[in-house]
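Q: please find the sequence and the predicted model below.
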Amino acid sequence: MTVLSTAPVAAAAHRYSSDEWTVRCELAALYRLVAHFRMTDLIDTHITARVPGPEHHFLINRYGVLFHEMRASDLVKIDGSGRVVEPDADDSATHDARHRVNAAGFTIHSAVHMARPDLHFVVHTHTSAGSAVSAQKQGLLPISQHALKFYGNLSYHDYEGIALDLGERERLIADLGANNAMILRNHGLLAGGATVAAAFQEIYFLERACQIQVHALAGGAELTLPPEDVCRLTASQFRGEAADDITQLAWESALRLIDDGLSDYRS
């Protein structure tokens, strides 16, 4: 697990275990980095994290808080049924402004967290490039090194409307399978990771691959696709022995973009 400075800079820190507070700080940092790289959609889309422990709880953003202002204490803890389980929550907590969460976000993320316990962090976005590629019949093309990271390891899920039907969860996880990234057709992107660093790299590379594809297609020139063996080789290189170290190094470097001594995401 990534180690951030988790000194209790706010009284809220004392309400949670040290392990949970660490995850809260990591998740808040991930929200702010997603905002930094302009992958937000006002108050919509979500990033979630599994809370350490046997209760199968996870954290999701309080609805109405913009990603660039997210703090560890803004995150809401819910169970697999979407019930708020914060220490100060009551039966009406889901309608309380302090604990309000988005139902569609719960549907998508709870499906992944319940079916894939290896994905501790899950990111969903509605970016222009990601949504554009999700609407293209051929999906993500193997035309860039960023895209080849996902060659043979990218899933697709057909659009079924706003994700309010809990029945969609079974179809979504069946489509995701063993992959860590998926394009939600006519909708957006979904990516997860065992660590916050891994989840960040998955969504960053997938988003960049979509941006590159949109620009390449807009140019109107004939595209060059690498041979099949090169595509498979490149995908395997992204999973090489040094992959985890590079992923962690990238995360620690990215944190400096939001941690200028004035940041309050750990509060």
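A: That came through, no problem.
Q: all contacts plus neighbour counts: C-alpha atoms, from now on.
A: Fine.
Q: the helices in the chain, which residues?
A: Applying DSSP state H to the chain gives helices spanning 18-36, 103-115, 128-134, 145-148, 168-176, 196-219, 228-237, 243-255.
Q: export the ones you listed as TSV, with columns for mean neighbour count.
A: TSV is the format used below for these (neighbours: other Cα atoms under 10 Å):
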stretch	mean neighbour count
helix 18-36	23
helix 103-115	21
helix 128-134	23
helix 145-148	22
helix 168-176	18
helix 196-219	20
helix 228-237	15
helix 243-255	15
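Q: if I look at residue 86, how far off is residue 78?
A: Using Cα to Cα, to the nearest Å, residue 86 is found at 7 Å from residue 78.
Q: of those two, which one has the most company?
A: Higher neighbour count among residue 86 and residue 78: residue 78, with 23 against 16, using other Cα atoms under 10 Å.
Q: quick one, what contacts residue 111?
A: Going by Cα atoms under 8 Å, 6 or more residues apart in numbering, residue 111 touches 169, 170, 172, 173.
Q: can you check residue 210 too?
A: When the contact criterion is Cα under 8 Å, 6+ apart, the partners of residue 210 are 129, 130, 132, 133, 140, 147.
Q: thinking again about what came up before, let me have the contacts of residue 111 in a markdown table, extended by distance to residue 44.
A: Listed next are the contacts of residue 111 as a markdown table, based on distance: Cα to Cα, whole Å:
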| residue | distance to residue 44 |
| --- | --- |
| 169 | 19 |
| 170 | 23 |
| 172 | 19 |
| 173 | 21 |
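Q: specify which member of the residues you listed is nearest to residue 159.
A: Checking the contacts of residue 111 against residue 159 by Cα to Cα gives residue 172 as the nearest, at 9.9 Å.
Q: quick check: closest non-adjacent residue to that closest one.
A: Among residues not flanking residue 172 along the chain, residue 157 sits closest, at 6.2 Å (Cα to Cα, 6 or more residues apart in numbering).
Q: cool, residue 197 as well?
A: residue 251 (5.2 Å).
Q: correct me, but the one you found touches residue 202?
A: No - with contacts counted by Cα atoms under 8 Å, residue 251 stays clear of residue 202, the gap being 11.4 Å.
Q: can you pull the contacts of residue 16?
A: Not one residue lies near residue 16 by Cα under 8 Å, 6+ apart.
Q: could you measure from it over to residue 62?
A: For residue 16, the distance to residue 62 (Cα to Cα) stands at 17 Å.
Q: re the thing from before, any chance of the contacts of residue 210 in TSV, with distance to residue 163 too?
A: Converted to TSV, those look like this (distance: Cα to Cα, whole Å):
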residue	distance to residue 163
129	21
130	18
132	19
133	19
140	23
147	27
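Q: let's bring in a second model and compare:
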Amino acid sequence: MFELPKLQLKDKVSKDEWQLRVDLAACYRLVEHMGWGDLIYTHISARLPGADDYLVNAFGLGFDEITASNLVKVDLQGNILDDTPFEINPAGFTIHSAIHEVRNDAHCVIHLHTDETIAVATLKQGLLPLSQYSMFSLSSLSYHGYEGLAVNADEKKRLQDDLGNTNHMLLVNHGGLTIGACVGDAFMRMYDLQRACQIQLLIQATGQSAIEVPQSIIDQISNHAQVVHSGSSGGQISWPAMLRKAYKLDPSFIE
């Protein structure tokens, strides 16, 4: 059985970098636990404090194998910056680099291929106002059309333009994406987007007419969404509980 190289960077990086590595590794483990993973594919990236460099998963590792030490440090071009035996998937980093390049507030970017986000992204009507979860996503949601595998550098500008200043994106035929000022914010937004898509598909599967939330209520919730689900009252408040869950599931992510 192939054994992964054991790395230990805790005493070789700054305290802030180590904490970010722990948060990001926990996020990967939680995504796998929630059933949102896709074998060794999809990515979650995070910007290092006070730098233009980023952490991303090593290509070839399952999300349940990600640790704080085996995350790979790269620049915006995907060049590996630290001493590591691991590589990254440059094509997979295209989407993340495009967003980090233009959104200074995008300290964490989560891009996943869940069944539910792919399905709703591919519906002509997209995400509908059918649940409270959808309210949080609809308050800051954009779409990006499918152009094939994300390996074309020309697509980056179109992706950036489509994202604009939104924090949630549905990639048609492809999946979902969220960004945040920290790992917790991005995770919370992905949780909401995923739940909104799940509930919509359940409702639509009944074949019955659904009651949509009136636009006046959507607007009201949109005005409060940023306060409720980001900053000190959102992702940053829920993230410590998520970290505790990750520790309970398997504390090896902190290695």
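A: Cool, the structure landed. Keep in mind it's a predicted model, so treat the numbers as computed, not measured.
Q: how about the helices of the first structure in a markdown table, adding distance to residue 161 of the first structure?
A: Shown next, in a markdown table, are the helices of the first structure (distance: least, Cα to Cα, whole Å):
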| stretch | distance to residue 161 of the first structure |
| --- | --- |
| helix 18-36 | 24 |
| helix 103-115 | 10 |
| helix 128-134 | 14 |
| helix 145-148 | 27 |
| helix 168-176 | 10 |
| helix 196-219 | 22 |
| helix 228-237 | 32 |
| helix 243-255 | 34 |
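Q: which stretch among those helices approaches residue 50 of the first structure most closely?
A: helix 103-115 (7.2 Å).
Q: the residue nearest to residue 172 of the first structure matches what in the second structure?
A: For residue 157 of the first structure, the aligned residue in the second structure is residue 144 (criterion: TM-score structural alignment).
Q: quick one, what contacts residue 124 of the first structure?
A: With Cα under 8 Å, 6+ apart, residue 124 of the first structure has these contacts: 45, 46, 47, 188, 189, 190, 191.
Q: return the residue of the second structure aligned against it.
A: Residue mapping for residue 124 of the first structure onto the second structure gives residue 111, with TM-score structural alignment as the criterion.
Q: matching residues in the first structure for stretch 168-179 of the second structure?
A: The aligned range for stretch 168-179 of the second structure in the first structure is 181-192, by TM-score structural alignment.
Q: would you mind measuring the gap between the ends of that stretch?
A: End-to-end distance of stretch 181-192 of the first structure: 6 Å, with Cα to Cα as the criterion.
Q: next: stretch 140-156 of the second structure.
A: This stretch, stretch 140-156 of the second structure, spans 20 Å end to end (Cα to Cα).
Q: what's the spacing between that stretch and its chain's center?
A: Computed by Cα atoms, centre = their mean, to the nearest Å, the chain-centroid distance of stretch 140-156 of the second structure equals 16 Å.
Q: grab the nearest non-local neighbour of the match of residue 124 of the first structure.
A: residue 177 (4.4 Å).
Q: quick one: the one you found and residue 108 touch, right?
A: No - contact criterion Cα under 8 Å: residue 177 of the second structure and residue 108 do not qualify, at 10.6 Å.
Q: please enumerate the strands of the stretch 51-200 of the first structure.
A: Using DSSP state E, counting those that start in this stretch, the strands of the stretch 51-200 of the first structure run over 58-61, 75-78, 121-125, 155-157, 181-184, 188-193.
Q: turn those strands into JSON lines, columns for distance to residue 206 of the first structure.
A: Shown next, in JSON lines, are the strands of the stretch 51-200 of the first structure (distance: least, Cα to Cα, whole Å):
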{"stretch": "strand 58-61", "distance to residue 206 of the first structure": "22"}
{"stretch": "strand 75-78", "distance to residue 206 of the first structure": "25"}
{"stretch": "strand 121-125", "distance to residue 206 of the first structure": "11"}
{"stretch": "strand 155-157", "distance to residue 206 of the first structure": "12"}
{"stretch": "strand 181-184", "distance to residue 206 of the first structure": "8"}
{"stretch": "strand 188-193", "distance to residue 206 of the first structure": "8"}
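Q: name the surrounding residues that touch stretch 160-178 of the second structure.
A: By Cα under 8 Å, 6+ apart, stretch 160-178 of the second structure touches 98-99, 102-103, 109-115, 117-119, 121-122, 137, 140-146, 179-180, 186-187, 189-190, 193.
Q: same thing but 7 Å
A: Residues outside stretch 160-178 of the second structure that contact it (Cα atoms under 7 Å, 6 or more residues apart in numbering) are 98-99, 109-114, 117-118, 121-122, 137, 140-146, 179, 186, 189-190.
Q: and that stretch, which residues are buried?
A: By neighbour count on 16 or more other Cα atoms under 10 Å, the buried set for stretch 160-178 of the second structure is 160, 162-163, 166-178.
Q: quick one on the thing from earlier: which position in the second structure pairs with the residue nearest to residue 197 of the first structure?
A: In the second structure, the residue paired with residue 251 of the first structure according to TM-score structural alignment is residue 239.
Q: same thing with residue 16 of the first structure?
A: Counting by TM-score structural alignment, residue 16 of the first structure lines up with residue 13 in the second structure.
Q: do you know how far its match is from residue 78 of the second structure?
A: Applying Cα to Cα, the value for residue 13 of the second structure to residue 78 of the second structure is 20 Å.
Q: equivalent analysis for residue 145 of the second structure, please.
A: If you go by Cα to Cα, the gap between residue 145 of the second structure and residue 78 of the second structure works out to 24 Å.
Q: who's in contact with the most centrally placed residue in the first structure?
A: In the first structure, the centroid-proximal residue (Cα atoms, centre = their mean) is residue 123; its distance is 1.2 Å. Applying Cα under 7 Å, 6+ apart to residue 123 of the first structure gives the contacts 46, 47, 48, 190, 191, 192, 203.
Q: more neighbours: residue 145 and residue 78 of the second structure, which one.
A: Using other Cα under 10 Å as the criterion, residue 145 of the second structure and residue 78 rank with residue 78 on top: 22 against 15.
Q: thinking that one is in contact with residue 91, fair?
A: No - taking contacts as Cα atoms under 7 Å, residue 78 of the second structure lies outside contact range of residue 91: 9.1 Å.
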